[in-house]
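K.L.:
what would the 3D arrangement of this be:
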Amino acid sequence: MNSPKELKRELRRSALERRDALDPCWRIEASLEMAEVAKTVIDIKPGGIVSGFWPMRSEVDVRPAMFALRENGARLCLPAILDKSTIVFRELVRGAALVDMGFGTAGPGEEAETLDPDIMLVPLAAFDARGHRIGYGAGFYDRAIARLTAAGHAPRLIGIAFDCQEVPEVPDEPHDVVIPEILTESGLRRFEPPL
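P.N.:
Presented below is the predicted three-dimensional model:
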């Protein structure tokens, strides 16, 4: 029998193959539509902090959604990789230079203010109908969310994906963080917390 890690690896691989097969022009249109949905369904108080991510490979381009939320008064931040296990969130300011963060992504440099997000737009490779997600395997977001929660700051978590990334069931592991909401091209889905 395959271990949860092996099952996740296979689910990740197949979900990413489906995502990679999407027409690039369609992905752009879907990302823009998702931004319109985000602007209307994600409430943000003026000055509230939203973390997004700079897209890599065939990910949803979440930048239009981030900028739509900025129009609604949000301060934006992006993850910055500090080492092989830690990310923090640095403020994204208009006109500020971005630096290479590895993994094909970019983020604000060390001079940017470190922020604790109120809302986290979370990248993922795959998800199921319970809100369980598979990331890219490094655990950066699981650890960052656990650190924020332990410090008394529990951000609203919204996964960002295309519908084709849904899988029948993600194997449960103790360190996994359930994502209660996922935004896809079909809209914002909310998952009931386990009893």
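
K.L.:
C-alpha from now on. contacts and neighbour counts both.
P.N.:
Noted.

K.L.:
which SS state does the residue most central in space within the chain fall under?
P.N.:
For the chain, the residue nearest the mean C-alpha position is residue 122 (1.5 Å; C-alpha atoms, centre = their mean). What DSSP: H, G, I helix; E, B strand; the rest coil gives for residue 122 is strand.

K.L.:
tell me the contacts of it?
P.N.:
52-53, 141, 157-160 (C-alpha atoms under 8 Å, 6 or more residues apart in numbering).

K.L.:
now those as TSV including secondary structure and distance to residue 36?
P.N.:
Below are the contacts of residue 122 laid out as TSV (DSSP: H, G, I helix; E, B strand; the rest coil; distance: C-alpha to C-alpha, whole Å):
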residue	secondary structure	distance to residue 36
52	coil	16
53	coil	17
141	helix	25
157	strand	18
158	strand	15
159	strand	16
160	strand	14
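
K.L.:
just those now: which is nearest residue 106?
P.N.:
Nearest to residue 106 among those: residue 53, at 8.4 Å, using C-alpha to C-alpha.

K.L.:
now residue 82, nearest residue through space, not along the chain?
P.N.:
Counting by C-alpha to C-alpha, 6 or more residues apart in numbering, residue 82 lies nearest to residue 88, which is 7.2 Å off, once chain neighbours are set aside.

K.L.:
kindly report the same for residue 103.
P.N.:
In space, and not counting its chain neighbours, residue 103 is closest to residue 56: 7.7 Å by C-alpha to C-alpha, 6+ apart.

K.L.:
show me what contacts residue 93?
P.N.:
residue 76.

K.L.:
any figure for the gap between it and residue 164?
P.N.:
Taking C-alpha to C-alpha, to the nearest Å as the measure, residue 93 falls 33 Å from residue 164.

K.L.:
ok, now residue 123?
P.N.:
14 Å.

K.L.:
who's more crowded, the two?
P.N.:
Comparing residue 123 with residue 164 by other C-alpha atoms under 10 Å, the one with more neighbours is residue 123, at 24 against 18.

K.L.:
kindly provide the distance from that one to residue 97.
P.N.:
Distance from residue 123 to residue 97, by C-alpha to C-alpha: 22 Å.

K.L.:
so which strand or helix has the residue nearest to residue 82?
P.N.:
Residue 88 belongs to strand 87-92 when assigned by DSSP states H and E.

K.L.:
now the second one, please; I'll put the structures next to each other:
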Amino acid sequence: MTLMDKESARAHFRQRRAALDAAARKAAADGLADNVLAALPELEVAPGSTVAAYLSVGSELSTAQLLPALVRAGYDVVVPICEPDYQLSWARWYEGVPLARSPRAWVDEPVGERFDHAIMSRVPLILAPGLAIDAAGNRLGQGGGYYDRFLGSLAAAPNRPLTVGAVYRHELVPAGSFESTDLDIPLDGAVTDEALTWFGNQASGRTV
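P.N.:
Model (predicted):
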């Protein structure tokens, strides 16, 4: 794959997602849930911990199986809320939580108490959505900028959570497949329906 600018890459990966049928999407969602749940003990993310995930929409790699599986396994789950100035807050997700359409993005969000950035001090793992991730950990987002700013804000945190992007297996691509800039904060890893892969320093000693 040759280097694509971000807009061309977004169009490419959106087109490939649109071509996936319902069976393929369901299988990928099942695999995502299995791989995340299997990895948590080795990552020393114990039940009772809070995991930051995302409430999938459209053709995103679905968390419809993952989120309830995390709750049943004893984890607290928080998902993002789009706030003004492209900032994120967080709200608890549980089965049956009331949802409302965000006024700022094409996503549904839980109705209820919102938590600011400080909640990340007790979150050991963040599962972030993306359109693609390359082997250097660069994440291609939808272009809204919410996660770019959020991940950037974590870069200097003393106890920064592990950051793992969730993508379909064909969206984990070689380094240099799409444009990245100095403002893009590399992820620690990527999880697909096939495996959990670590990048850079996180790859050392990781066998998940």
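
K.L.:
where does the TM-score land?
P.N.:
Laid over one another, the chains give 0.86 as their TM-score (TM-score structural alignment, normalised by the length of structure 1), with 190 aligned residues with a C-alpha RMSD of 2.2 Å.

K.L.:
returning to that earlier point: spatially, which residue comes closest to the residue nearest to the centre of structure 1, not counting chain neighbours?
P.N.:
Nearest residue to residue 122 of structure 1, sequence neighbours excluded (C-alpha to C-alpha, 6+ apart): residue 159, at 4.5 Å.

K.L.:
which residue lines up with that neighbour in structure 2?
P.N.:
Applying TM-score structural alignment, one finds that residue 159 of structure 1 aligns to residue 165 in structure 2.

K.L.:
pretty sure its match is touching residue 134, no?
P.N.:
No. In this structure residue 165 of structure 2 lies outside contact range of residue 134 using C-alpha atoms under 8 Å: 10.3 Å.

K.L.:
which of the two has more neighbours?
P.N.:
Neighbours were counted for residue 165 of structure 2 and for residue 134 using other C-alpha under 10 Å; residue 165 has more, 27 against 22.

K.L.:
quick one, what contacts that one?
P.N.:
Residue 165 of structure 2 neighbours (C-alpha under 8 Å, 6+ apart): 127-130, 133, 139, 187, 189-191.

K.L.:
still on that earlier bit, so how far is residue 93 of structure 2 from the match of residue 159 of structure 1?
P.N.:
Taking C-alpha to C-alpha, one finds residue 165 of structure 2 at 19 Å from residue 93 of structure 2.

K.L.:
repeat for residue 16 of structure 2
P.N.:
With the distance defined as C-alpha to C-alpha, residue 16 of structure 2 ends up 29 Å from residue 93 of structure 2.

K.L.:
more neighbours: which of the two?
P.N.:
Neighbour count, other C-alpha under 10 Å: between residue 16 of structure 2 and residue 93, residue 93 has more, with 25 against 13.

K.L.:
sorry, back to before: only whichever of the contacts of residue 165 of structure 2 are buried, select them in PyMOL.
P.N.:
Entered in PyMOL, the line below selects the buried ones among those, by 16 or more other C-alpha atoms under 10 Å:
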select buried, resi 127+128+129+130+133+139+187+189+190+191
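
K.L.:
strands of structure 2, start to end?
P.N.:
In structure 2, the segments counted as strands under DSSP state E are 50-52, 76-83, 87-93, 99-101, 108-110, 125-129, 132-134, 139-140, 162-166, 172-173, 189-191, 196-198.

K.L.:
out of those, flag the one nearest residue 180 of structure 2.
P.N.:
strand 139-140 (8.2 Å).

K.L.:
so where is that closest one in structure 1?
P.N.:
Going by TM-score structural alignment, strand 139-140 of structure 2 sits over residues 133-134 in structure 1.

K.L.:
my guess is residue 130 of structure 2 contacts residue 166, does it?
P.N.:
Yes. Residue 130 of structure 2 sits in contact with residue 166 when judged by C-alpha under 8 Å, with a separation of 6.5 Å.

K.L.:
give the buried residues for stretch 154-163 of structure 2.
P.N.:
Those would be 154, 160-161, 163, for stretch 154-163 of structure 2 by 16+ other C-alpha under 10 Å.

K.L.:
and which of these is nearest to residue 183 of structure 2?
P.N.:
Out of those, the member with the shortest distance to residue 183 of structure 2 (by C-alpha to C-alpha) is residue 154, at 12.8 Å.

K.L.:
correct me, but that closest one touches residue 160?
P.N.:
Yes. Shown here, residue 154 of structure 2 and residue 160 form a contact pair, counting by C-alpha under 8 Å, at 6.2 Å.

K.L.:
residues that sit against both of these two, list them.
P.N.:
Common neighbours of residue 154 of structure 2 and residue 160 (C-alpha under 8 Å, 6+ apart) do not exist.

K.L.:
average offset between the longest helix anywhere in structure 2 and structure 1?
P.N.:
Across structure 2, the longest stretch assigned as helix under DSSP state H is helix 22-39. In the superposition with structure 1, the average deviation recorded for helix 22-39 of structure 2 is 1.3 Å (mean C-alpha distance after the TM-score superposition for structure 1).

K.L.:
which residues sit in contact with the closest residue to residue 73 of structure 2 other than its chain neighbours?
P.N.:
Leaving aside its sequence neighbours, residue 73 of structure 2 sits nearest to residue 47 (C-alpha to C-alpha, 6+ apart; 6.6 Å). By C-alpha under 8 Å, 6+ apart, residue 47 of structure 2 lies in contact with 73-75.
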